[in-house]
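Peer 1: Just a sequence and a predicted model for now, questions to come.
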Amino acid sequence: MPTRSSSILRLAAAVSLLPAAGLHAQVQHQHHPPQSSGEYAKVLEDPSRDAWQKPHEVVMALELKATETVADIGAGSGYFSRRFANHAGKVYAVDIDKDLLALAGKNAPANLSTILAEPDDPKLPAGGIDTVFICDVLHHISDRAAYYGKLRSALKPGGRIVIVDFFKKELPVGPPPAMKLSDDEVKKEFAAAGFRLVRSLDILPHQYFLVFQAR
């Protein structure tokens, strides 16, 4: 059974993918999440998400190498992880929900492995990751400063952290602005954690796309 904290985080992430109508009512009921992992997976995998998430464009922008190891943090049912596995050498689908990870790993390519993480620890192998990818999840991590340190420890020399998250304004999809982190906030947090911004792309209608490397 998912823990109470993982259920709350799961619902918060699901809310971030739903249309804006009704968001506030859903958020008010986080302590009694109505969705099972299977129902949440349907939200994550809804074909209508592709229109604004543009997964193909995101994957192509990463320019993944066949020798690369990718960690998809908050992978859920594997929406991005499966796509990464077609281009990278090794992919870790990382999540705190074992039921979602079971879906991510079901019939997955041989180079995709799942990692059951903790809310405050991605449990990645030290010095083993080329690209850490975090999409629509960063604003749900509570102690991000400590979390960034753990991500840094997992990076290979020259490794990168890619952040895709919602602009901090009213949008037709995503959570209300109060739940979001602006791109400037993210840049400041990573700078304080010892990272530098090396790339910023404007390819998504509702989200920023930032790439960081350790200084």
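Peer 2: Thanks, I have the structure now.
Peer 1: Going by C-alpha atoms from here, please, whenever you check contacts or count neighbours.
Peer 2: OK.
Peer 1: What are the boundaries of the helices in this protein?
Peer 2: 4-15, 23-27, 37-45, 50-53, 55-62, 81-85, 98-105, 144-154, 183-192 (DSSP state H).
Peer 1: To A126, which of those helices lies closest?
Peer 2: Of all those, helix 144-154 sits nearest to A126, with 4.3 Å by CA to CA.
Peer 1: neighbouring contacts of the closest one?
Peer 2: If you take CA atoms under 8 Å, 6 or more residues apart in numbering as the criterion, helix 144-154 is touched by 120-122, 124-129, 132, 138, 189-190, 193, 214.
Peer 1: ok, now with 10 Å
Peer 2: By CA atoms under 10 Å, 6 or more residues apart in numbering, the surrounding residues in contact with helix 144-154 are 71, 73, 119-132, 138, 141, 159-161, 186, 189-190, 192-195, 213-214.
Peer 1: Tell me what angle that helix forms with helix 183-192.
Peer 2: 60 degrees (axes from the mean of the first three to the mean of the last three CA atoms, to 10 degrees).
Peer 1: buried ones in helix 144-154?
Peer 2: Residues of helix 144-154 classed as buried: R144, Y147, Y148, K150, L151, R152, S153, A154 (neighbour count, 16 or more other CA atoms under 10 Å).
Peer 1: need those in TSV with distance to A51, can you?
Peer 2: Putting those into TSV (distance: CA to CA, whole Å) gives the following:
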residue	distance to A51
R144	29
Y147	31
Y148	30
K150	33
L151	30
R152	32
S153	35
A154	32
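Peer 1: let's bring in a second one:
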Amino acid sequence: MGFHTFPVDRADALDDPARYRFCSREELLEMLDVAADAVVADLGSGTGFYTDDVAPFVGAVYGVDVQSEMHDVHRENGVSENVELVAANVDSLPFDDDELDGAYSTMTHHEYASDETMAELARVLRPGGRVVTVDWSATGTGEDGPDPDERFGPEDVREQFEAAGFTVERVHDRPETLAVVARR
């Protein structure tokens, strides 16, 4: 896989509303399905496009990104009161065991997914906590997003979560993307 990061000099592309054709706010919230007081993490939050969409519907959101420059862009755009920006790798999250009610990633799973990150997600999600992954699918055409060689297929993602002890509730393979919902 690619295990790369999105170029900061193209950060404005992350705020393009055309991204909703791959995952709408409503679809993400429905899959995440957490309480109004939930604490969740946006993994690979970038400029906060989906962080800002989820924030009004939960108690707190950690916007996690390995690139602090992405957080700088998010700050320029404004950060909701219940959002805390965290510069960290997904394989070493600065959260307590069982701290999160949920986590999600949109178009970033291919950038961080490994056995270590799956184990780390299992550590920080409380029992019953849900994780949602929407990402570019290896079965896609590659017309949008990274080259298909840098992507995982839906069954690969299912296997990653199951190997880390998650129960996979849903797997959707769509024309260019996949969506996986798993519960700890």
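Peer 2: Received it, and whenever you're ready, just let me know what you need. Just so it is clear, the structure is predicted and the values come from calculations on it, not from any experiment.
Peer 1: What lies in contact with stretch 138-158 of structure 2?
Peer 2: Residues from elsewhere that reach stretch 138-158 of structure 2 (CA under 10 Å, 6+ apart): 1-4, 6, 22, 107-111, 113, 133-137, 160-163, 166-182.
Peer 1: show me what contacts the residue nearest in space to the middle of structure 2?
Peer 2: Centrality entry for structure 2: nearest residue to the mean C-alpha point is S105, 0.8 Å, by CA atoms, centre = their mean. In this structure, S105 of structure 2 makes contact with 28, 41-45, 50-51, 64, 131-135, 179, judged by CA under 10 Å, 6+ apart.
Peer 1: same question, T47 of structure 2
Peer 2: T47 of structure 2 neighbours (CA under 10 Å, 6+ apart): 8, 11-15, 63, 65, 69-79.
Peer 1: again with H87 of structure 1
Peer 2: Taking CA under 10 Å, 6+ apart as the test, what H87 of structure 1 contacts is V59, M60, L62, E63, L64, K65, A66, T67, E68.
Peer 1: now stretch 108-123 of structure 1, how far from the chain's geometric center?
Peer 2: Distance of stretch 108-123 of structure 1 from its chain centroid, counting by CA atoms, centre = their mean, to the nearest Å, is 12 Å.
Peer 1: quick revisit: let's have the contacts of H87 of structure 1 in a markdown table, adding neighbour count.
Peer 2: Output for those, formatted as a markdown table (neighbours: other CA atoms under 10 Å):
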| residue | neighbour count |
| --- | --- |
| V59 | 15 |
| M60 | 11 |
| L62 | 14 |
| E63 | 10 |
| L64 | 19 |
| K65 | 12 |
| A66 | 12 |
| T67 | 11 |
| E68 | 18 |
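Peer 1: export the residues you listed to a markdown table and tack on distance to A25 of structure 1?
Peer 2: Shown next, in a markdown table, are the contacts of H87 of structure 1 (distance: CA to CA, whole Å):
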| residue | distance to A25 of structure 1 |
| --- | --- |
| V59 | 33 |
| M60 | 36 |
| L62 | 36 |
| E63 | 39 |
| L64 | 39 |
| K65 | 43 |
| A66 | 44 |
| T67 | 45 |
| E68 | 42 |
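Peer 1: H24 of structure 1: which of those residues is nearest?
Peer 2: Nearest member of the contacts of H87 of structure 1 to H24 of structure 1, counting by CA to CA, is V59, at 31.4 Å.
Peer 1: The closest one matches what in structure 2?
Peer 2: Under the alignment (TM-score structural alignment), V59 of structure 1 pairs with L29 of structure 2.
Peer 1: What distance do you get for the residue nearest to T114 of structure 1 when sequence neighbours are not counted to P175 of structure 1?
Peer 2: Nearest residue to T114 of structure 1, sequence neighbours excluded (CA to CA, 6 or more residues apart in numbering): A93, at 4.6 Å. If you measure A93 of structure 1 against P175 of structure 1 using CA to CA, to the nearest Å, the figure is 23 Å.
Peer 1: and the gap between S153 of structure 1 and G128 of structure 1?
Peer 2: 9 Å.
Peer 1: right, and I141 of structure 1 touches D120 too?
Peer 2: Yes. Counting by CA atoms under 10 Å, I141 of structure 1 sits close enough to D120 to count as a contact (7.5 Å).
Peer 1: can you tell me which two in the contacts of S105 of structure 2 are farthest apart?
Peer 2: Farthest apart among those by CA to CA are V64 and A179. That separation is 19.6 Å.
Peer 1: Pull up the gap between E176 of structure 2 and H74 of structure 2, please.
Peer 2: Distance from E176 of structure 2 to H74 of structure 2, by CA to CA: 27 Å.
Peer 1: what does V171 of structure 2 give?
Peer 2: From V171 of structure 2 to H74 of structure 2 the distance is 30 Å (CA to CA).
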